[in-house]
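Enquirer: Structure here, sequence nowhere to be found:
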């Protein structure tokens, strides 16, 4: 079990978002598969029309035309998630302590920006229940 960082430990300021559950947006499909092995499933993402690769603790959206990772997704039912290699509890209070105030609050969640990368914490409307967390390039539409 990886060491869990206390939500009160703000020594890591998260000036950049580099990895979500160990996956970087800068990796290419072949690098990801060489490192993580074959996914348990590959499904089409209905919004992007790209393939979504399902691994044990992460889903990765990859468009075949570029081989570039479009997004990294962690399901909200997991007890923990990892940002830049630091394991955090899957709780909104811990996320607020680690990342500070969100840049945007939408009906379906909160968005945090660092450079060109963004993290969106999807939440059940009207509650603090986390449905999932995405890492994506904020400059790609």
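Expert: Great, that's in hand. These figures come from a predicted structure and were not determined experimentally. Numbering: from 1, shown residues only.
Enquirer: From now on I want contacts and neighbour counts done on CA atoms only, so please keep to that.
Expert: Will do.
Enquirer: which residues sit in contact with residue 113?
Expert: 102, 103, 119, 138 (C-alpha atoms under 8 Å, 6 or more residues apart in numbering).
Enquirer: Just give me the neighbour total for the third one.
Expert: Residue 119 is flanked by 24 other residues according to other C-alpha atoms under 10 Å.
Enquirer: got it, and residue 101?
Expert: Here the count is done by other C-alpha under 10 Å, and residue 101 has 13 residues near it.
Enquirer: if I look at it, how far off is residue 113?
Expert: Going from residue 101 to residue 113 by C-alpha to C-alpha, to the nearest Å gives 10 Å.
Enquirer: Presented hereafter is structure B, for comparison with structure A:
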């Protein structure tokens, strides 16, 4: 990680001296470098949490992390219970997190410890090329944990994201 930061600092060092870099980004050179560094270091090897929630969490863990939900609903057909928060919906199956949904109104998601705005170009810049495509979006899989980004295909607008376990074709 340190080698990556040193390499990135070496590549970006001219930006801190060159005034044309700050003129093109409308930011002071040091802020432009920090913004690039923040975006360049995401592409996580593992998906541990989304909006602070792990797929290993139980209801009590979620309440400890996010507080009491605004509402709780039950889906009798699927057998899930959902805790609804302003920026997150957490679905439980048999007492453990089954999925985490982030609505577009949240503006983005916090993956592990990094904020990722809901903009397809930013997502792909920060996470790399998508690993799967669907009619309603695209996604990424790391060690059986998946993130699907829902996207309106006509407008390109991101409509939300889900974090869940993915076991592939078995």
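Expert: Nice, I can see it. As the structure is a prediction and not an experimental result, all values here were calculated from the model.
Enquirer: quick revisit: of the contacts of residue 113 of the first structure, which are still contacts in the second structure?
Expert: Retained in the second structure (both residues aligned by TM-score structural alignment, their matches' C-alpha atoms under 8 Å) from the contacts of residue 113 of the first structure: 103, 119, 138.
Enquirer: Can you tell me which of the contacts of residue 113 of the first structure comes closest to residue 56 of the first structure?
Expert: residue 119 (20.1 Å; C-alpha to C-alpha).
Enquirer: Can you classify that closest one as helix, strand or coil?
Expert: Three-state call for residue 119 of the first structure (DSSP: H, G, I helix; E, B strand; the rest coil): strand.
Enquirer: which residues does it contact?
Expert: By C-alpha under 8 Å, 6+ apart, residue 119 of the first structure lies in contact with 17, 111, 112, 113, 133, 134, 135, 136.
Enquirer: can you redo these as CSV with secondary structure and distance to residue 82 of the first structure?
Expert: Formatted as CSV, those follow (DSSP: H, G, I helix; E, B strand; the rest coil; distance: C-alpha to C-alpha, whole Å):
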residue, secondary structure, distance to residue 82 of the first structure
17, coil, 11
111, strand, 17
112, strand, 15
113, strand, 17
133, strand, 10
134, strand, 12
135, strand, 11
136, strand, 15
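Enquirer: Which of these are conserved in the second structure?
Expert: The contacts of residue 119 of the first structure retained in the second structure, by both residues aligned by TM-score structural alignment, their matches' C-alpha under 8 Å: 111, 112, 113, 133, 134, 135, 136.
Enquirer: Nearest residue to the equivalent of the last one over in the second structure in space, please, no chain neighbours.
Expert: Just to be clear, that refers to residue 136 of the first structure. Aligning on TM-score structural alignment places residue 136 of the first structure opposite residue 164 in the second structure. Leaving aside its sequence neighbours, residue 164 of the second structure sits nearest to residue 99 (C-alpha to C-alpha, 6 or more residues apart in numbering; 4.6 Å).
Enquirer: and the equivalent of the one you found over in the first structure, what element?
Expert: Mapped onto the first structure by TM-score structural alignment, residue 99 of the second structure lines up with residue 71. Assigned by DSSP states H and E, residue 71 of the first structure belongs to strand 69-75.
Enquirer: Pull out the buried residues from that strand.
Expert: 69, 70, 71, 72, 73, 74, 75 (16 or more other C-alpha atoms under 10 Å).
Enquirer: List of residues touching that strand?
Expert: Strand 69-75 of the first structure is contacted by residues 20-21, 23-29, 57-63, 81, 131-137 when judged by C-alpha under 8 Å, 6+ apart.
Enquirer: Sweet, I'm off.
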